[in-house]
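Novice: could you look at this predicted model? Sequence included:
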Amino acid sequence: MTYETSQTPAATAADGQAAGWNKVPEVTVYFWVIKVLCTTVGETAADLLDEKAGLGLTGVSVLMSALLAVVLAVQFRTAAYRAGVYWLAVALISVVGTLVSDNLTDNLGVPLAITTAVFTVWYRRERTLSIHHVDTVSRESYYWLAVLFTFALGTAAGDLVSERLDLGYPLSAVLFALAIAAVTLAHLKLGLDAVWSFWIAYVLTRPLGASVGDYLSQPTGDGGLGLGTVVTSALFLTVVLGLVVYLSVTRKDVTEAQRTA
């Protein structure tokens, strides 16, 4: 999906980064493929850690949040987009976003429908964030906050559809895939605003990936294929790693402005 914005790219030295140096990748097919794969990893890895780490949901959440903070600190210190650091941060945010949603619903008893509504309100406040000009500290901060909350929102929405509406994992995945296709069509043919199109699709890739991950990893008695969280996580992590290495070498997800900056 093409993403354009009317926001200005004015970056200043006070923000600590050079003008024209975008800190996020170009939105290509690689971007969407890795994003969906990372959401699948986030769902299965969160379940795996919750089951095997022996720390409980809260303990795992604190541990993964601390690890995410370290990676984001490295990301903020980079001068420009680096595929390895960026996608590691996305993968960790996928895990943390799942845990945030699970904590609100499991530990605090917040209904999934209310969780989804709360995240929707927060997200709507930041929907105009330009991903083409994430070239200042403040913009990058808003960007990663938006990514975190869209992951959590997508998790809550996916759980709401697959569990509370009892559609099952395969049907939920098909439903979200069709929703993404509808958004893409609305953008390309009906003129739906590019900012809205991007972030709506970004949110929807979360429950799509989570539904696929749950379908592969959950026991057959619960509607899954029974591959388990270890196998599913390892499989998708391997594919993500291969794609990130490929992009790091070829730089196919780097804009011309980033190449010359």
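Specialist: Noted; the coordinates are in hand.

Novice: going by C-alpha atoms from here, please, whenever you check contacts or count neighbours.
Specialist: Noted.

Novice: now the helices for the stretch 151-261 of the chain?
Specialist: 169-189, 194-217, 228-250, 256-260 (DSSP state H, counting those that start in this stretch).

Novice: between those helices, which one is closest to Val110.
Specialist: For Val110, the closest of the helices of the stretch 151-261 of the chain is helix 194-217, at 18.7 Å, according to Cα to Cα.

Novice: now that closest one against helix 169-189, angle please.
Specialist: 160 degrees (axes from the mean of the first three to the mean of the last three Cα atoms, to 10 degrees).

Novice: helix 228-250 and helix 194-217, what's the angle between them?
Specialist: Here helix 194-217 runs at an angle of 140 degrees relative to helix 228-250 (the same axes, to 10 degrees).

Novice: okay, now the one to match up with it:
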Amino acid sequence: MNPAKAGWLSKVPEVTLSFWVIKILSTTVGETGADFLAVDAGFGAGWTSIGMALLLACALFFQMRKAAYSPWIYWLTVVLVSIVGTQITDIMTDMLDISLYVSTAVFSVLLAINFLLWFRVEHTLSIREIDTPRREFFYWTTVLCTFALGTAAGDLATEALGLGFTLGVVIFGALIAATLLAWRLGGNVVLMFWLAYILTRPFGASLGDLLTQAKTYGGLGMGAAWTSAIFLSVIVLLVVVAQVSVGNRKTVIQ
């Protein structure tokens, strides 16, 4: 079988610098976008969660129907998962008054269970092999868990533990760098990928809070609307480039 055609069946993008840039931007948009819709736009956490969950369901429907990786629908789904994951944690914390320690522990257990089931059924956790509906189901449930966990862990570190937004960005950024170094030194590729994937969520959330929160609260005061608009614009630009690249690749293969 032609390797290019075999790779074309994958439902997720290759892990490149562009992948990580869009991933981090989408995590930040998840934080700032959720805040903008719930607070600035006045929809509230409940209606924002319902609306975003419905949009996510639609995006997942089209994503699952695709026979191969499509940048625009894939990254739209990631952004929506980011917002929904943020809202799940925010509802647990703000509306249900569940401690961030508890929510972080709960999402950690759920993520571990999901990984265990995924590996037990498919014998792999590699995103290079997301080429069946069942594997894709495990993939997206894992992604949702990582976003919810990352939100809870990020809030726990920056707010409950009092580290602050700037220090949160530095700490989580350093952990991501350490993961990259471990990979370069021969660490398990799949393990290092998922560690980095999980860590980019609290990093992005801390970055989002740093940019949007008022200066009196330790932020830069850019506001959720402007931050979301800027980051979304960059995401759209990078996704357009990816979409064109995929289209060119498909033409060459044919």
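Specialist: Happy to help now that I have it. This one's a predicted model, so the numbers in the text were calculated from it and none came from an experiment.

Novice: got a TM-score for the pair?
Specialist: The pair, once superposed, lands on a TM-score of 0.89 when counted by TM-score structural alignment, normalised by the length of structure 2; 240 aligned residues with a Cα RMSD of 2.1 Å.

Novice: can I get the helices of the stretch 151-261 of structure 1 in TSV including distance to Val70 of structure 1?
Specialist: Output for these, formatted as TSV (distance: least, Cα to Cα, whole Å):
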stretch	distance to Val70 of structure 1
helix 169-189	32
helix 194-217	23
helix 228-250	20
helix 256-260	25
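
Novice: tell me which residue of structure 1 lines up with Ile127 of structure 2.
Specialist: Under the alignment by TM-score structural alignment, Ile127 of structure 2 pairs with Ile131 in structure 1.

Novice: which one is its match nearest to, not counting chain neighbours?
Specialist: Once flanking residues are discounted, Ile131 of structure 1 sits nearest to Val24: 6.9 Å by Cα to Cα, 6 or more residues apart in numbering.

Novice: how about the contacts made by the one you found?
Specialist: Val24 of structure 1 sits next to 80-81, 86, 131-132, 134 when contact means Cα atoms under 8 Å, 6 or more residues apart in numbering.

Novice: dump those residues to TSV, plus neighbour count.
Specialist: Shown next, in TSV, are the contacts of Val24 of structure 1 (neighbours: other Cα atoms under 10 Å):
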residue	neighbour count
Ala80	21
Tyr81	21
Tyr86	20
Ile131	22
His132	22
Val134	26
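
Novice: hmm, which two among the residues you listed are most spread apart?
Specialist: Distances among these were taken as Cα to Cα; the most separated pair is Tyr86 and His132, at 14.8 Å.

Novice: how close does Tyr81 of structure 1 sit to Tyr30 of structure 1?
Specialist: Computed as Cα to Cα, to the nearest Å, the Tyr81 of structure 1 to Tyr30 of structure 1 distance reads 15 Å.

Novice: with Gly54 of structure 1 instead?
Specialist: From Gly54 of structure 1 to Tyr30 of structure 1 the distance is 35 Å (Cα to Cα).

Novice: more neighbours: which of the two?
Specialist: Set Gly54 of structure 1 next to Tyr30 and count neighbours by other Cα atoms under 10 Å: Tyr30 wins out with 15 against 10.

Novice: residue in structure 2 paired with Asn22 of structure 1?
Specialist: By TM-score structural alignment, Asn22 of structure 1 lines up with Ser10.

Novice: so is the residue nearest to its match when sequence neighbours are not counted in a helix, a strand, or just coil?
Specialist: Excluding the flanking residues, the one nearest Ser10 of structure 2 by Cα to Cα, 6+ apart is Asp131, at 5.0 Å. In three-state terms, and counting by DSSP: H, G, I helix; E, B strand; the rest coil, Asp131 of structure 2 is coil.

Novice: can you tell me how far Asp131 of structure 2 sits from Glu159 of structure 2?
Specialist: To Glu159 of structure 2, Asp131 of structure 2 is 40 Å away according to Cα to Cα.

Novice: ok, these two, which is more surrounded?
Specialist: Comparing Asp131 of structure 2 with Glu159 by other Cα under 10 Å, the one with more neighbours is Asp131, at 19 against 15.

Novice: quick one, what contacts the more buried one?
Specialist: Applying Cα under 8 Å, 6+ apart, the residues near Asp131 of structure 2 are 9-11.

Novice: narrow those to those in strands?
Specialist: Using DSSP state E, no member of these falls in strands.

Novice: can I get those in a markdown table with distance to Gly164 of structure 2 and neighbour count?
Specialist: A markdown table is the format used below for the contacts of Asp131 of structure 2 (distance: Cα to Cα, whole Å; neighbours: other Cα atoms under 10 Å):
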| residue | distance to Gly164 of structure 2 | neighbour count |
| --- | --- | --- |
| Leu9 | 43 | 17 |
| Ser10 | 39 | 20 |
| Lys11 | 37 | 25 |
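
Novice: looking at those residues, which one is closest to Met52 of structure 2?
Specialist: Lys11 (22.4 Å).

Novice: nearest residue to the closest one other than its sequence neighbours?
Specialist: In space, and not counting its chain neighbours, Lys11 of structure 2 is closest to Tyr69: 4.1 Å by Cα to Cα, 6+ apart.

Novice: just Pro13 of structure 2 next, same as before
Specialist: Among residues not flanking Pro13 of structure 2 along the chain, Tyr69 sits closest, at 6.6 Å (Cα to Cα, 6+ apart).

Novice: got the contact list for the one you found?
Specialist: 8-13.

Novice: quick one on the thing from earlier: so who does the match of Asn22 of structure 1 touch?
Specialist: With contacts defined as Cα under 8 Å, 6+ apart, Ser10 of structure 2 is in contact with 68-69, 128-131.

Novice: over in structure 1, see which of these survive.
Specialist: Shared with structure 1 under both residues aligned by TM-score structural alignment, their matches' Cα atoms under 8 Å, the contacts from these are 68-69, 128-131.

Novice: can you get me a residue count around the alignment partner in structure 1 of Phe165 of structure 2?
Specialist: For Phe165 of structure 2, the aligned residue in structure 1 is Tyr169 (criterion: TM-score structural alignment). If you count neighbours by other Cα under 10 Å, Tyr169 of structure 1 ends up with 27.
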